[in-house]
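Chemist: for reference, the sequence and a predicted model appear below.
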Amino acid sequence: MMEFKVTGEYIPMIQLLKALNLVQTGGEAQIVVEDGEVKYNGIIDYRKRLKVKKGDVVEFRGEKIIVI
């Protein structure tokens, strides 16, 4: 399990994946989201610009990320 501290109100999903080095590029982040590889609070979510906020849980390729 990983924790990510968001500064401000939210972070877009694709930026979160890049910030945690789970993908190498923004383009790769968009593809994995579009392909349904990312779960947001337990549900597969296809929105690239999804606003991830404190208290949310993101799951990707076996990693669970808690946003604090």
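Modeler: Happy to help now that I have it.
Chemist: C-alpha only now, for contacts and for neighbours.
Modeler: Will do.
Chemist: name the nearest residue to the most centrally placed residue in the chain, ignoring sequence neighbours.
Modeler: Centroid check for the chain by Cα atoms, centre = their mean gives Met13 as the closest residue, at 4.2 Å. Ranked by Cα to Cα, 6 or more residues apart in numbering and with sequence neighbours excluded, the top spatial neighbour of Met13 is Leu50, at 5.4 Å.
Chemist: dropping in the other structure now:
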Amino acid sequence: MEIIKLREDYIKLGQALKAAGLVDSGVDAKFAIQDGLVRVNGETEYQRGKKLYDGDIVTFENNEIKIVK
């Protein structure tokens, strides 16, 4: 599981995917999210700008990202 430590109060979903190295660019993140391949806390998420907070779990291609403060 990849851990992303927040610098602010939140990180956007597309930024989190890039920060974890799961996608190469914002465009790749956009298409992965639009295609329904990304889940946040077990729910499919379609908004690239979805704000992630402390404790959120993102799942993409059998990889998990945990957001921590």
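Modeler: The structure has been received and is ready for your questions. If you're wondering where the values come from, they're calculated on a predicted model, not measured in any experiment.
Chemist: do a quick rundown of the helices in structure 1.
Modeler: Ranges of helices within structure 1 are 13-19, 26-34, based on DSSP state H.
Chemist: need those helices in JSON lines with distance to Ile44 of structure 1, can you?
Modeler: As requested, these are exported to JSON lines (distance: least, Cα to Cα, whole Å):
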{"stretch": "helix 13-19", "distance to Ile44 of structure 1": "12"}
{"stretch": "helix 26-34", "distance to Ile44 of structure 1": "9"}
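Chemist: so of the ones you listed, which one's packed in deepest?
Modeler: helix 13-19 (a mean of 21; mean count of other Cα atoms under 10 Å).
Chemist: quick one: contacts of that helix?
Modeler: Contact partners of helix 13-19 of structure 1, identified using Cα atoms under 8 Å, 6 or more residues apart in numbering, comprise 23-26, 29-30, 33, 47-52.
Chemist: show me what counts as buried in the top strand by length along structure 2.
Modeler: Longest strand of structure 2, by residue count under DSSP state E: strand 63-68. Neighbour-count burial for strand 63-68 of structure 2 flags Glu64, Ile65, Lys66, Ile67, Val68 (criterion: 16 or more other Cα atoms under 10 Å).
Chemist: let me see the contact set for Phe60 of structure 1.
Modeler: Going by Cα under 8 Å, 6+ apart, Phe60 of structure 1 touches Glu37, Val38, Lys39.
Chemist: which members of these are classed as buried?
Modeler: Neighbour-count burial (16+ other Cα under 10 Å) is assigned, among the contacts of Phe60 of structure 1, to Val38, Lys39.
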